[in-house]
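Colleague: when you get a sec, could you give me coordinates for this:
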Amino acid sequence: MIEEEYIRLIFGLKLKQIRTDKNLSLFGLAKITGLSKSYLNEIEKGKKYPKRDKIVTLAEALETSYDNLVSLKLDKNLAPIGEILQSRILKEIPLDIFGIKESDLIDIIAEAPLKVNAFISTLFEIAKHYNLTRESFFLAALRSYQEANNNYFEEIELQVEKFAKAYSIDLSKRLKVSDLEEILIEEYGYTINNEELTQHKELNNLRSVFVPSSKTLLVSSETDDSQRLFIYAKEIAYNFLNITDRLYTFSWIKFDSFDQVLNNFMASYFAGALLIPRKELVTALKSFFEEKIYNSQKFQTLMYRFTDSPETFFQRLTNVLPKDFNLKNLFFLRFSHKAGRDYYQLTKELHITNLLEPHANERNEHYCRRWVSIRTLGEIAQEGKENPVFDTQISSYVHTDNEYFVFSSATKDPFRSGYYRSIALGIMISAHSQSKITFFNDEKLKRSRVGVTCETCAIADCKERVAPPRALERKERFQLTDKVVEAIREKYK
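Modeller: Predicted structure coming up:
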């Protein structure tokens, strides 16, 4: 059934279009129909739907048919607006988390439908050009939500403390798998199955599947303790936070709504905060940041104190660094790579303050091989190492004056044979960050000038380059053309 709200809005859009096409103001239409200007305004904004007799009056005044006015069919100028309204995308994204009311967007659409139509059409064209999917759109919306909140959510942090107190969990000690498994089984009635998933080769990329009807949690026997801890912690989060609209696979293979994507993030945040408690982590980081010389072994010791998963640890740093150290100019990247290929896929990114470099590229360009995250990934893939590869560097971006201290770790992908992944956390170097992290002043730290992609990079003597700077050369040609044209115009004016 088509929603009444949609019917009202379409009627209002059509009424306004016909009225403006006839150069009639609201005042003018009110005068020739006998209907009040305020009433007509509410109709055009989709807030009211007129009765049959008033529709007849409007049709006669506008010299159009009754059927045309009540039809839900839009002409080509308004069709894209109809598509986006009927697609329910405004319903799928919880606009309230951004402080936006759906009615506000509808008012904007009703106020200037042709301009909004042009804008929507432009977005659709960009999406098609860059092969953006519904999933990409939702994940971009989630990143924006994280960035808007500096990726720190106090209410979840408090829920973790509340959970720990309720179940007598000592957050100062590293959790064991048995601690969380017992809670899932005894408190939430779960059944843990460790054999089923391994019997299906099609599911070898999944860590877990949850069957809600029987509360059965299928966990791959290939998971290590750190992965199993995270899975259990997420399941506890879904139950303790009373989240019902959720994903049932990890890592997920599909989702039905933005709410599921958001809830998956909230459960993951809870899991990270439970496994790596904020207070203990902040205390340990303060001590580590006071070191005058960066020591990789001390960093790894710090990480392994909390978890064996570098990704979980780096993700957790993106929560506490902005909140407890006021270090907001940072980024997080995750790459995937198959040994033997010259292709690196950026599978996850987060920029707390929306700075653009480094960033994902959807044009199949080659990411800068001087990035420490690419270098560690190439090293572990080439040498086939079993243990994680750690490295750091100060990256200076040629397009800007920005410098970042970047931590990176590369590991084997436990669920994809022949694949590897790397993560990187970059913190912008500034007077503020140098006052917080003493070893940023260490002159012996490795430094490297980097670009974003080879195609856009201006470093002429780069030995690591794997593609010519085509995009940059094209931009320079356009600039030169513009310069010559301006000179000719000046000569003959």
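Colleague: contacts and neighbour counts: CA atoms only from here.
Modeller: Will do.
Colleague: other residues contacting the helix or strand where residue 268 lies?
Modeller: Using DSSP states H and E, residue 268 sits within helix 258-275. Identification of contacts with helix 258-275 by C-alpha atoms under 8 Å, 6 or more residues apart in numbering yields 92-94, 138-139, 142, 156-157, 159-160, 171, 174-175, 229-230, 233-235, 237-238, 243, 245-247, 255, 306-307, 312-313, 315-316.
Colleague: can you map out the strands along the stretch 251-400 of the chain?
Modeller: Using DSSP state E, counting those that start in this stretch, the strands of the stretch 251-400 of the chain run over 330-338, 344-351, 389-397.
Colleague: which one is the most centrally placed residue in the chain nearest to, not counting chain neighbours?
Modeller: Centroid-nearest residue in the chain, with C-alpha atoms, centre = their mean: residue 143, separated by 2.9 Å. Excluding its sequence neighbours, the residue lying closest to residue 143 (C-alpha to C-alpha, 6 or more residues apart in numbering) is residue 350, at 6.4 Å.
Colleague: so the one you found touches residue 332, yeah?
Modeller: Yes: the pair residue 350 / residue 332 is scored as a contact, 5.1 Å apart, by C-alpha atoms under 8 Å.
Colleague: separation between residue 91 and residue 295?
Modeller: Distance of residue 91 to residue 295, computed by C-alpha to C-alpha, to the nearest Å: 50 Å.
Colleague: the structure of the following sequence is requested for comparison with the preceding one:
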Amino acid sequence: MISDNDIVKLILGFKIKHLRLKKGISYQALSEQTGLSVSYLNDIEKGKKYPKPDKIRALATAFEMDYDDLISTKADKKLLPVIELLNSGFFKYFPTEEFGFNVEKIIDVFSNAPDRISAFISTILKMVRSYQIEKEHFYRVALRSYQDMHDNYFEDLETAAKEFRKEAKLAVVPSVDSLTTILQKEFSIKLDIHSLARNEKLKTFRSYYSAEKKTVYLNEHLDDEQKRFLLAKEIGFQYLKLTERSYETNLNKEASFEKLLSNFKASYFGAAVLMDADDFVKEIEKMAVSTKWKPELIQSLISKYQVTPETLLQRMTNILPKHFGIDNLFFIRLDGREGLIDYQITKELHLSGLHQPYQNQLSEHLCHRWVSISSIKNLKTQKQPFYIDAQISEYWQTDNAYFCISIAQPSRFDNQNGSSVTIGLSMNESLRGAFNFIKDSNLRKRTVHTTCERCSISDCEHRVAPPEIIDRNNLESELENELKKL
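Modeller: Model prediction:
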């Protein structure tokens, strides 16, 4: 991430390099005209130096333009998209170093091909405006890409969690009391489990940390599994010394990428503390030898580690790629709306490519054949605390198939709705070689699609919306064929 001052230097450097190349002036010639050394000019163009007023005047004179025009963000049409991008805050909040490139190299590319690059950037910016994509949404997508780059396994966080467990002498399954004691003794942080739930405006908040009062506020209506995770996560913030962070469970709209990344690191650390990698690998190995699929395989893990279904399945996305070679997978959290017709993906992770299903911003109806949705419906009919189900989802008219495990729960603050978390594993040789129960002939198979609007299955008993997009595409094909007949 770079500062506002750095952005100002980058914009001036970008404009000067563009003007120099446009006018065909070499470094040496510009040096002779301005009295500035070649190395100094190079530093200006790279955004490393910002010249003093007299030097800017010399440059403006060399380019035959006004002083104010040179230092302003005004530029010709070809440069405006790049300058708009630089001013947008993207580079200010986006950690380019985490993705292995620096802004200096990007500006160099922009300067050498301004026409094409500006057209491309302009297109992206217009798409962002058209679809009302906010920077927070972009940051979340970037975080998921960052996780994908590392197969969602981070050795430094695993090591830190293991060291912490050893230092704190934690039990295999640490209790709420032991984690509370650690926060109090090691970090001088108090716990308040009453204030949130008793405040009418804050009663739906799960947690909040007050740095001023050094107090963690937890909602007293949370399960011990939720409290355990939130306490372990707060220990993560403290132990890892993550200062750029959020203080409430749900990140607010002012969240920067750094806050999202810190939240992810603290959550990862917390899950690794609750489920030690070495021990968790052994448990999955035990599960893998079973020749039959049964929900008890997952239930036993939830019972042993006393964690939420979401924490368990997310932990599997850390361990499966690293220790079992299963890196072609997705994780989604799905929230059901009233009437169990509309469902929304509220969290997702895709490793080794974009899988199905995925978040749709076009208000389309997700396919109800996915186990993510059927598990919520079954939960409603059977009135269980949570419902575990699995199926092999075969994607309509393709060779793509996924083994999906889904766990549904009723919504904590709204009994009319429910949610589910699902891990989907691509049906490939790595998966078949790792888990014996994949060969179970009794495993349910279902043909699925993305959304009803895009599905051409004619006799689907689960359809909740007409295939509008398919119908529109068919109509366009018909019209094209009629035109060819003329």
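Colleague: restrict the contacts of helix 258-275 of the first structure to the buried ones and give me that as a PyMOL selection.
Modeller: Of those, the buried ones can be selected in PyMOL as follows, counting by 16 or more other C-alpha atoms under 10 Å:
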select buried, resi 93+94+138+139+142+156+157+159+160+171+175+229+230+233+234+235+237+238+246+247+306+307+312+313+315+316
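Colleague: next step: the contacts of helix 258-275 of the first structure restricted to helices.
Modeller: Counting by DSSP state H, the contacts of helix 258-275 of the first structure place 92, 138-139, 142, 156-157, 159-160, 229-230, 233-235, 237-238, 306, 312-313, 315-316 in helices.
Colleague: list the buried residues of stretch 66-78 of the second structure.
Modeller: Neighbour-count burial for stretch 66-78 of the second structure [16+ other C-alpha under 10 Å]: 67, 70, 71, 73.
Colleague: next, format those residues as JSON lines and append secondary structure and distance to residue 384 of the second structure.
Modeller: Below are the buried residues of stretch 66-78 of the second structure laid out as JSON lines (DSSP: H, G, I helix; E, B strand; the rest coil; distance: C-alpha to C-alpha, whole Å):
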{"residue": "67", "secondary structure": "helix", "distance to residue 384 of the second structure": "72"}
{"residue": "70", "secondary structure": "helix", "distance to residue 384 of the second structure": "68"}
{"residue": "71", "secondary structure": "helix", "distance to residue 384 of the second structure": "66"}
{"residue": "73", "secondary structure": "coil", "distance to residue 384 of the second structure": "60"}
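Colleague: between all of those, which two are separated the most?
Modeller: Pairwise distances across the buried residues of stretch 66-78 of the second structure (C-alpha to C-alpha) peak at 12.2 Å, for the pair 67 and 73.
Colleague: residue 106 of the second structure - how many residues pack around it?
Modeller: 10 (other C-alpha atoms under 10 Å).
Colleague: what residues are up against it?
Modeller: Contacts of residue 106 of the second structure (C-alpha under 8 Å, 6+ apart): none.
Colleague: element containing it, please.
Modeller: Applying DSSP H and E as the criterion places residue 106 of the second structure in helix 103-112.
Colleague: mean shift between that helix and the first structure?
Modeller: Per the superposition on the first structure, helix 103-112 of the second structure and its aligned residues are separated by 2.4 Å on average (mean C-alpha distance after the TM-score superposition for the first structure).
Colleague: and residue 427 of the first structure, what pairs with it in the second structure?
Modeller: Structural alignment places residue 427 of the first structure opposite residue 425 in the second structure (criterion: TM-score structural alignment).
Colleague: name the nearest residue to that match, sequence neighbours excluded.
Modeller: Counting by C-alpha to C-alpha, 6+ apart, residue 425 of the second structure lies nearest to residue 329, which is 4.6 Å off, once chain neighbours are set aside.
Colleague: list the contacts for the one you found?
Modeller: 317, 350, 351, 352, 355, 423, 424, 425, 426.
Colleague: swap the cut-off to 10 Å and go again
Modeller: Neighbouring residues of residue 329 of the second structure by C-alpha atoms under 10 Å, 6 or more residues apart in numbering: 151, 317, 320-321, 349-356, 402-404, 423-427.
Colleague: how about residue 375 of the second structure?
Modeller: For residue 375 of the second structure, the contact set (C-alpha under 10 Å, 6+ apart) comprises 386-390, 405-409, 418-422.
Colleague: which two in these are spaced the farthest apart?
Modeller: Between any two of the contacts of residue 375 of the second structure (C-alpha to C-alpha), the greatest distance is 17.4 Å, for 390 and 418.
Colleague: next, residue 35 of the first structure: secondary structure please.
Modeller: Three-state call for residue 35 of the first structure (DSSP: H, G, I helix; E, B strand; the rest coil): coil.
Colleague: pretty sure it contacts residue 53?
Modeller: No: the criterion here is C-alpha atoms under 10 Å, and residue 35 of the first structure misses it with residue 53 at 11.6 Å.
Colleague: the two - which one has more neighbours?
Modeller: More crowded of residue 35 of the first structure and residue 53, by other C-alpha under 10 Å: residue 35, with 16 against 9.
Colleague: for that one, give me its contacts.
Modeller: Residue 35 of the first structure neighbours (C-alpha under 10 Å, 6+ apart): 26, 27, 29, 54, 57, 58.
Colleague: matching residue 403 of the second structure against the first structure, which residue comes up?
Modeller: Using TM-score structural alignment, the equivalent of residue 403 of the second structure in the first structure is residue 405.
Colleague: what's the local residue count around its match?
Modeller: Neighbourhood size, residue 405 of the first structure [other C-alpha under 10 Å]: 20.
Colleague: same check, this time on the one 4 residues further on
Modeller: By other C-alpha under 10 Å, 25 other residues sit near residue 409 of the first structure.
Colleague: can you check the one 3 residues further on too?
Modeller: Residues within reach of residue 412 of the first structure, counting by other C-alpha under 10 Å, total 24.
Colleague: measure residue 110 of the second structure to residue 293 of the second structure for me?
Modeller: Distance check for residue 110 of the second structure against residue 293 of the second structure: by C-alpha to C-alpha, it reads 54 Å.
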